[in-house]
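*Asks:* sequence unknown, structure follows:
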């Protein structure tokens, strides 16, 4: 039986950019100078937040998680690693991504619309190097996003000096709020030097060609048909548990489509009219829409001008991102 959704039911599956609820204490570096102005957003799925204060907009997970990070100029996210894929595209601003044990192995600057598929198993961080508040949208592989974050040792040590301790249960404890580690909970152990040796230190030349796609290149590729951005046969050839396509005015589908997996629509530029069996609505830049499997739907630009949209669909692949050189 083909599913249908009422406008109210679809509204509950759309998270509007202007209604995002930030958390400023999501991670261990929330008090560390230089990182203490971050805002983290958990849009679809529980993500990897370490704080009970994190609001989750849509609890269902379609095989991956969707989140976002908002930061003022000169604010950075500290070095960490994930066990599953972490993909970012820049919604607003100008961002520097860096990686390696000390963040010095390599780096790349991304502009609005650019996308990066960061390999699992390397330390990475990012900072807003623009002049205004910036926002990056994130796709994390797996329903549980790999079970959390692995922090570089210096991040944990710096956080302790500013009142935050991460327990070995994955929860944060804030001395600013009078919190101590509960009985039976030990501090998260630091990675040993032997363990740190297993984290790769790829150069910029090794990462960028295989893990970064530029917005205007994708606009050209998607002139007449959707551009395959991440996937087995895509620009960034990988199988991280989801695939990413890029649509423009010229490659928007002519007729309704039906997919047998969950589909997430994330407009980058322009206003997109979504029509489905049950109603119609408009998606704007920064909005996130979760479509269920089997729902016939059609999406197309609603007004004239530049229009682009990232589309994410679940796959049966493992939820990791392979380092390709």
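*Replies:* That came through, no problem. This structure is a prediction, so every number in the text was calculated from the model and none was measured. Numbers count the residues shown, from 1 in each chain.
*Asks:* for the rest of this, base every contact and every neighbour count on C-alpha atoms.
*Replies:* Noted.
*Asks:* quick check: which element contains the residue most central in space within the chain?
*Replies:* Compute the mean C-alpha point of the chain, and by C-alpha atoms, centre = their mean the closest residue is residue 138, 1.0 Å away. For residue 138, the element it lies in under DSSP states H and E is strand 134-141.
*Asks:* let's verify residue 216: helix, strand, or coil?
*Replies:* With DSSP: H, G, I helix; E, B strand; the rest coil as the basis, residue 216 sits in helix.
*Asks:* can you map out the helices along this structure?
*Replies:* Remark: helices assigned in the chain by DSSP state H are 7-11, 153-161, 193-196, 204-211, 215-221.
*Asks:* list the helices and strands the longest one packs on?
*Replies:* This points to helix 153-161. strand 164-166 (3 or more C-alpha pairs under 8 Å, 6 or more residues apart in numbering; DSSP states H and E).
*Asks:* check the fourth one too.
*Replies:* Using 3+ C-alpha pairs under 8 Å, 6+ apart as the contact test, the elements touching helix 204-211 are strand 106-110, strand 115-118, strand 236-237.
*Asks:* another one to put next to it:
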């Protein structure tokens, strides 16, 4: 491998992510479920697309990596709706407590197991297993996510429970066969409203 040299300025500009800057660049409507009450949260793309259905945003570090990193901040009782991926998805709790629940069927009424994990705990979820999770704390909480590399917008991802797809559609949110969000005409307005509700600046 050819050795490449980097200046201090290049490292700072392209390879360092500072939380004080990142926290102002949240994605309030990253997925079609993000509009549904009980699933509203802020997503942060650090490395890779982190399964986003919204193609508007770039990760904090754009250099290609063989993994993908993101973060989630959610109010109490909120978190991603029932879904699955065709790759491993792992979560490390930064603050608060989180309830994870899962099952082999795509029906969120047929959950087969659940657990609550706290700060510094990690859960790794296998491909094909449906899962949902929510902030089980009484204040906003943070998760750190690690995903296996995967192709972007080459198929539906996440793969949602049909109930979630129907519920999102009631709010005007859909995704196409490539997994890209079909945004309602008032998307920008809804995004600003969600950002304000969750108290964050939006690009």
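*Replies:* Arrived safely, thanks for sending. Predicted model, so just to flag it, every value in this text is computed and none were measured.
*Asks:* TM-score of the superposed pair?
*Replies:* Scored against TM-score structural alignment, normalised by the length of the second structure, the superposed chains reach a TM-score of 0.80; 178 aligned residues with a C-alpha RMSD of 2.1 Å.
*Asks:* rewinding a little: now for the helices and strands packed on helix 204-211 of the first structure, which one comes closest to residue 61 of the first structure?
*Replies:* Residue 61 of the first structure sits nearest to strand 115-118 of all these, at 19.8 Å, using C-alpha to C-alpha.
*Asks:* what span of the second structure is the closest one aligned with?
*Replies:* Mapping strand 115-118 of the first structure onto the second structure (TM-score structural alignment) gives residues 122-125.
*Asks:* mean shift between that stretch and the first structure?
*Replies:* Compared with the first structure after fitting, stretch 122-125 of the second structure deviates on average by 0.8 Å (mean C-alpha distance after the TM-score superposition for the first structure).
*Asks:* can you list contacts of that stretch?
*Replies:* Stretch 122-125 of the second structure has contacts (C-alpha atoms under 8 Å, 6 or more residues apart in numbering) with 88-93, 117.
*Asks:* do that again at 7 Å, thanks
*Replies:* For stretch 122-125 of the second structure, contacts defined as C-alpha atoms under 7 Å, 6 or more residues apart in numbering pick out 88-93.
*Asks:* residue 71 of the first structure -> the second structure?
*Replies:* So residue 71 of the first structure corresponds to residue 74, using TM-score structural alignment.
*Asks:* and for that match, nearest residue in space, chain neighbours not counted?
*Replies:* Closest residue in space to residue 74 of the second structure, ignoring its immediate chain neighbours: residue 41 at 4.5 Å, by C-alpha to C-alpha, 6 or more residues apart in numbering.
*Asks:* same thing with residue 52 of the second structure?
*Replies:* Using C-alpha to C-alpha, 6+ apart and skipping residues adjacent in sequence, the residue nearest residue 52 of the second structure is residue 30, 5.7 Å away.
*Asks:* and the one you found, how many residues sit next to it?
*Replies:* Using other C-alpha atoms under 10 Å, residue 30 of the second structure has 25 other residues around it.
*Asks:* and it? What does it align with in the first structure?
*Replies:* So residue 30 of the second structure corresponds to residue 26, using TM-score structural alignment.
*Asks:* now residue 134 of the second structure
*Replies:* Counting by TM-score structural alignment, residue 134 of the second structure corresponds to residue 127 in the first structure.
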